[in-house]
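> Model the following, please.
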Amino acid sequence: MLKKMKKQKKKLAILVLLAAVLLGIAAEWMQKQESHFKENCLIRNEPGEGDYQESLNYIEEDSGEKGQIVLNLQERTLTAAEWKEILPEAEKEAEEVFRNGQQADHVSGQVVLCERVKNGLISVEWKLEPDIWIDLQGNIEEENLLPGQVVNATAILSNGKNQAEYSFPICLYPSENQNETNLGKKIEQYLYNQNAEEKEVELPQNMDGVALRWEEETEKPLVIFLFLGIFAAVVILWSGKKEQQDAKKRWEEELVKDYPEMVSRLGLLLEAGMSLRQAWKKLTDTYESKRKEQRLPKRAGYEEMLLTRRELEDGMGESLAYERFGERCGLASYRRFASILTQNLKKGTVGIGRILAKESEDAFSQRKTMAQRLGEEAGTKLLFPMLMMMVVIMVILVVPACMTMHI
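Below you'll find the predicted structure:
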């Protein structure tokens, strides 16, 4: 098992080293591809990509002295031909964004005063005439607004070097929920005008001819707690079932571990001339004595033997007691063991030692197989932490590379 784990760690180390080399090569290649420095020249970013800083080293050829400088290089500006080509699309985009998905002859609620269009390539400033119906956030002032109110919107488009104005009219209308908004404002004003010294404030039953009925808006805690209770009950039941399954698995593993020793010792006592009942009692007495002296932990196989001994002391027949022992343990090996014991009672003890010795050898082989399986399971459980370590190492390698390439 240890050799296998060492091999896995060596493989993982080799993979990590190989990945680091490949990532380093890829990062260096990408850095060269992304570099703005080309043979004593700096390449500007395209319009809209923004300015950038470039750190360069220089060498004075006469003295050989070295230095470092950080240069700020502005993005490339649009040429006159490019500006002329992109301007109609920018004007159309500015108007569509401004109208916020509405038609020009019916705009309500809010408009969008965008600051840039064409993916940030062109900046936009807005001029409205008249400017009393739309605030700086684009909200339409609906108080005293007449349906169909015309507003001329002018977008001033610029990219620093070139500038153009684009105007278009829109018709403003009150939003459909204006009445609801006005009613809410009137109710708030009503409450504000009430006497603040009074503990209770009576809510209006009628406002501008509209009959009102009041209800408290609650979060319905009963439903929330009922849902949480159901969820907690499901989790508890699931966890209880999981614990039972884990406990049963551990119990069966302990039975498998105890079986070879138990069969071997019982066979030796029978070969020494003891009867089956005497040998059974001798084994359980020894186990019980060591348990009292705290020299031995609780072991599943011997606990089942102890229960069978008590059944025998209570008057149960030997054959039935051994059969019940095999059924309680549930494993095929214990059922086979119980069958051997019951046959021994019927046919006598001739050859029982040899049979139990053979059974003990088979049991030791099964225990060895189980130990190998548990070792493989342990190696599999270690695989996830090792993968997590690999991910951490990859991050440690990739992040500096990405920072170097300004990604």
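
> Every contact and neighbour count from this point should use C-alpha atoms.
Noted.

> how many neighbours does Phe325 have?
Counted with other Cα atoms under 10 Å, the neighbours of Phe325 add up to 22.

> what helix or strand does it sit in?
Take DSSP states H and E as the rule and Phe325 turns out to sit in helix 318-329.

> helices or strands up against the helix or strand following that helix?
Remark: after helix 318-329, the chain's next helix or strand is helix 332-347, criterion DSSP H and E. Helix 332-347 sits against helix 318-329, with contacts defined as 3 or more Cα pairs under 8 Å, 6 or more residues apart in numbering; DSSP states H and E.

> Next, the buried residues of the helix holding Phe325.
By neighbour count on 16 or more other Cα atoms under 10 Å, the buried set for helix 318-329 is Glu318, Ser319, Ala321, Tyr322, Glu323, Arg324, Phe325, Gly326, Cys329.

> which one of those sits closest to Glu96?
Cys329 (78.3 Å; Cα to Cα).

> Isn't that closest one up against Glu303?
No: shown here, Cys329 and Glu303 do not form a contact pair, counting by Cα atoms under 8 Å, at 10.5 Å.

> So which residues of the stretch 101-250 of the chain form helices?
With helices called from DSSP state H, counting those that start in this stretch, the stretch 101-250 of the chain shows them at 178-192, 221-271.

> So which of those helices is nearest Ala81?
Nearest of the helices of the stretch 101-250 of the chain to Ala81, taken as Cα to Cα: helix 178-192 at 47.5 Å.

> Mind listing residues that contact the closest one?
Outside helix 178-192, the residues that touch it by Cα atoms under 8 Å, 6 or more residues apart in numbering are Glu142, Val201, Leu203, Pro204, Met207.

> any idea how far the fourth one lies from Gln194?
When Cα to Cα, to the nearest Å is the yardstick, Pro204 and Gln194 sit 11 Å from each other.

> now do the second one
When Cα to Cα is the yardstick, Val201 and Gln194 sit 7 Å from each other.

> before we move on, back to that, just give me the closest of the buried residues of helix 318-329 to Leu18.
Closest approach to Leu18 among these (Cα to Cα): Cys329, at 51.4 Å.

> which ones are touching that closest one?
If you count contacts by Cα under 8 Å, 6+ apart, Cys329 has them with Glu252, Leu255, Glu304, Arg335.

> Select from those residues the one having the most neighbours.
Ranked by the number of neighbours (other Cα under 10 Å), the contacts of Cys329 place Leu255 first, at 23 neighbours.

> Mind giving me the packing neighbours of the helix or strand encompassing Ala81?
Ala81 belongs to helix 80-99 when assigned by DSSP H and E. In this structure, helix 80-99 makes packing contacts with strand 116-117, strand 149-158, judged by 3+ Cα pairs under 8 Å, 6+ apart.

> Let's compare: structure for the following, please.
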Amino acid sequence: MKKLCIAGLIVVEGLSVGLWLRERAVPETEVTAIERNLPGEGSSEVDLEVHTSLGAMPFHLDVGERAYSAEELETVFAQGKAWLDSVWLGENASPEKVTEDLYFPDKIENTGIAVRWIPENSRWVQYDGGITEEARSEAPAKTRVRAVLKYGTEERGYDYELTIEKPELEGGALLRQSIQADVLRHQAENPSDETFLLPASVGEETLTWYVPKKSDGLKVFVFGNLLVVLFYLSYEDRKFQKNRQRERELAADYPDIVYRMILLVSSGMTVRGAWEKMVQDYCRWRHSTGKRRWGYEEMENGLWEMNYGVPELTVYENFGSRCGTRGYIRFAALLIQQVRRGARGMNEILAREVGEAEVARRENGRKATEESASRLLFPMLLLMMVVFAVLMIPAFLSMHF
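Next up, the predicted model:
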């Protein structure tokens, strides 16, 4: 990479020196005149260097476009008028029958000529060429507009006459308008009747009236499915949160369960006797406090299995499987080994297990603290914004600009 950077610097420096030498070798070109832009192209900017007795100095010029001569201007005005004649009607076919909006351009491209439109009646024709609803309601309406072409101080005006007509309706739109007119006529003829008789026909068209059906099937389908999906997602989320809470509580109970098991087995009790003693103590604690602990709840389930005749070793194996964590599975395996072999050194193994469980519990507590801190971050940001607004808004309001 270092070699590539050095090679790049060498290439850039070489090109820079070469371009500088070429510029120095080319003689300066003397300029006596600057060509103007054509009319309508606008002014041009030119950077020059002027040499005087005091030396060379940079000079920036803004050269205006070329103006039309008198003969050229008349020709350009005539061409502009011909172009307006071809476009001002927009989508209308004839000025005697105007049903759509007109097209009023504000300039003629590539000529420098500006166009200003002056309607005779702005309530009918707007300055941008739009036809108003008032004009359509009063159709046929005759009016005129004036186009003023301007270049510099020169102006030319041209008048256009037009007749505004109602848009022609076809098919369903025409039939709807006819039905609407017939309904209004029926209402006006019998204003005092207790009931209003709907027209049975319009011209040659037979009319049959119905109350439209209100179909809520699509709404029920969409919102019902959406609610089902949301309910399922909410259920899964609650289930997930419940499982996480159970895992956290199992991890919190684990050191206490192992430690008490060591004490009871070391005092001479069998594993089953220690198990029953721990469950009995937990039941009394639960009855007095009304609280539950998942680890001891699973031990109580195991005691029920023993009382119903499930083999002791199977109960310990099921206990580890139900708890599901690596610590409980290892603890269940140690209990099975203790029952089968009465292995020596089991207390030391369980003691080490307690130490590891304590370390894991502290680590879980640290993670829970970090998660709580991250959840509090957004409310803290909102509170900071509120405090900032309380401090800064009065300061800005008190400032005089």
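
> follow-up on the earlier one: Serialize the contacts of helix 178-192 of structure 1 to CSV and add fields for neighbour count.
Listed next are the contacts of helix 178-192 of structure 1 as CSV, based on neighbours: other Cα atoms under 10 Å:
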residue, neighbour count
Glu142, 18
Val201, 11
Leu203, 12
Pro204, 13
Met207, 12
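
> Take those and keep only those in strands.
Met207 (DSSP state E).

> Closest one of the contacts of helix 178-192 of structure 1 to Glu95 of structure 1?
Glu95 of structure 1 has its nearest neighbour among the contacts of helix 178-192 of structure 1 in Glu142, at 21.5 Å by Cα to Cα.

> gap between the spatially closest residue to that closest one that is not a sequence neighbour and Lys282 of structure 1?
Excluding the flanking residues, the one nearest Glu142 of structure 1 by Cα to Cα, 6 or more residues apart in numbering is Pro174, at 5.6 Å. Distance from Pro174 of structure 1 to Lys282 of structure 1, counting by Cα to Cα: 99 Å.

> Tell me how many other residues surround Glu96 of structure 1.
Neighbour count of Glu96 of structure 1, defined by other Cα under 10 Å: 16.

> Then Arg361 of structure 2?
Arg361 of structure 2 sits with 19 neighbouring residues when counted by other Cα under 10 Å.

> Now the equivalent of it over in structure 1: which helix or strand?
Under the alignment (TM-score structural alignment), Arg361 of structure 2 maps onto Arg367 of structure 1. Arg367 of structure 1 is part of helix 352-404 when elements are defined by DSSP H and E.

> Next, the angle from that helix to helix 332-347.
What separates the directions of helix 352-404 of structure 1 and helix 332-347 is an angle of 180 degrees, with axes from the mean of the first three to the mean of the last three Cα atoms, to 10 degrees.

> who does helix 352-404 of structure 1 touch, helix- and strand-wise?
helix 2-34, helix 221-271.

> got the angle for it vs helix 221-271?
140 degrees.

> so when I look at Leu303 of structure 2, I'm seeing a helix, right?
Yes: Leu303 of structure 2: assigned to a helix according to DSSP: H, G, I helix; E, B strand; the rest coil.

> pretty sure it contacts Lys277?
No: look at Leu303 of structure 2 against Lys277 with Cα under 8 Å: they stay out of range, at 10.4 Å.

> Of those two, give the one with the bigger neighbour count.
Leu303 (21 against 15).

> Excluding chain neighbours, what is closest to that one?
Spatial nearest neighbour of Leu303 of structure 2, chain neighbours left out: Glu276 (6.8 Å); criterion: Cα to Cα, 6+ apart.

> Give the aligned equivalent of that neighbour in structure 1.
Checking TM-score structural alignment: Glu276 of structure 2 goes with Lys281.

> secondary structure element for that match?
Using DSSP H and E, Lys281 of structure 1 falls in helix 276-292.

> quick one on the thing from earlier: in structure 2, what residues pair with the helix holding Phe325 of structure 1?
Aligning helix 318-329 of structure 1 against structure 2 (TM-score structural alignment) gives residues 312-323.

> tell me how far the matching stretch is from the chain's mean position?
The chain centre lies 52 Å from the centre of stretch 312-323 of structure 2; the measure is Cα atoms, centre = their mean, to the nearest Å.

> With structure 1 overlaid, report how far it is off on average.
For stretch 312-323 of structure 2, the mean distance to aligned residues of structure 1 following superposition is 0.7 Å (mean Cα distance after the TM-score superposition for structure 1).

> measure stretch 201-216 of structure 1 end to end?
Terminal residues of stretch 201-216 of structure 1 are spaced 15 Å apart (Cα to Cα).

> repeat for stretch 67-83 of structure 1
Distance across stretch 67-83 of structure 1, first residue to last, is 40 Å (Cα to Cα).

> helix/strand/coil for the residue of structure 2 positioned farthest from its centre?
Distance from the centre of structure 2 peaks at Gly268, with 68.9 Å (Cα atoms, centre = their mean). Under three-state DSSP, the three-state class of Gly268 of structure 2 is coil.

> Can you say which of the helices of the stretch 101-250 of structure 1 is packed in most?
Of all those, helix 221-271 carries the top mean neighbour count, a mean of 15, counting by mean count of other Cα atoms under 10 Å.

> distance from that helix to structure 2 after superposition?
Compared with structure 2 after fitting, helix 221-271 of structure 1 deviates on average by 1.2 Å (mean Cα distance after the TM-score superposition for structure 1).

> Tell me the helices and strands packed up against that helix.
Looks like helix 221-271 of structure 1 contacts helix 276-292, helix 300-313, helix 352-404 (3+ Cα pairs under 8 Å, 6+ apart).

> hmm, 6 Å instead?
On a contact count with 3 or more Cα pairs under 6 Å, 6 or more residues apart in numbering; DSSP states H and E, helix 221-271 of structure 1 meets helix 300-313, helix 352-404.

> May I see the buried residues of the shortest one?
Judged by neighbour count using 16+ other Cα under 10 Å, the buried positions of helix 300-313 of structure 1 are Ala300, Gly301, Tyr302, Glu304, Met305, Leu306, Thr308, Arg309, Glu311, Leu312.

> which residue packs closest to the fifth one, ignoring adjacent ones?
Spatial nearest neighbour of Met305 of structure 1, excluding adjacent residues (Cα to Cα, 6+ apart): Thr284 at 6.6 Å.

> Please consider this matter closed, and thank you.
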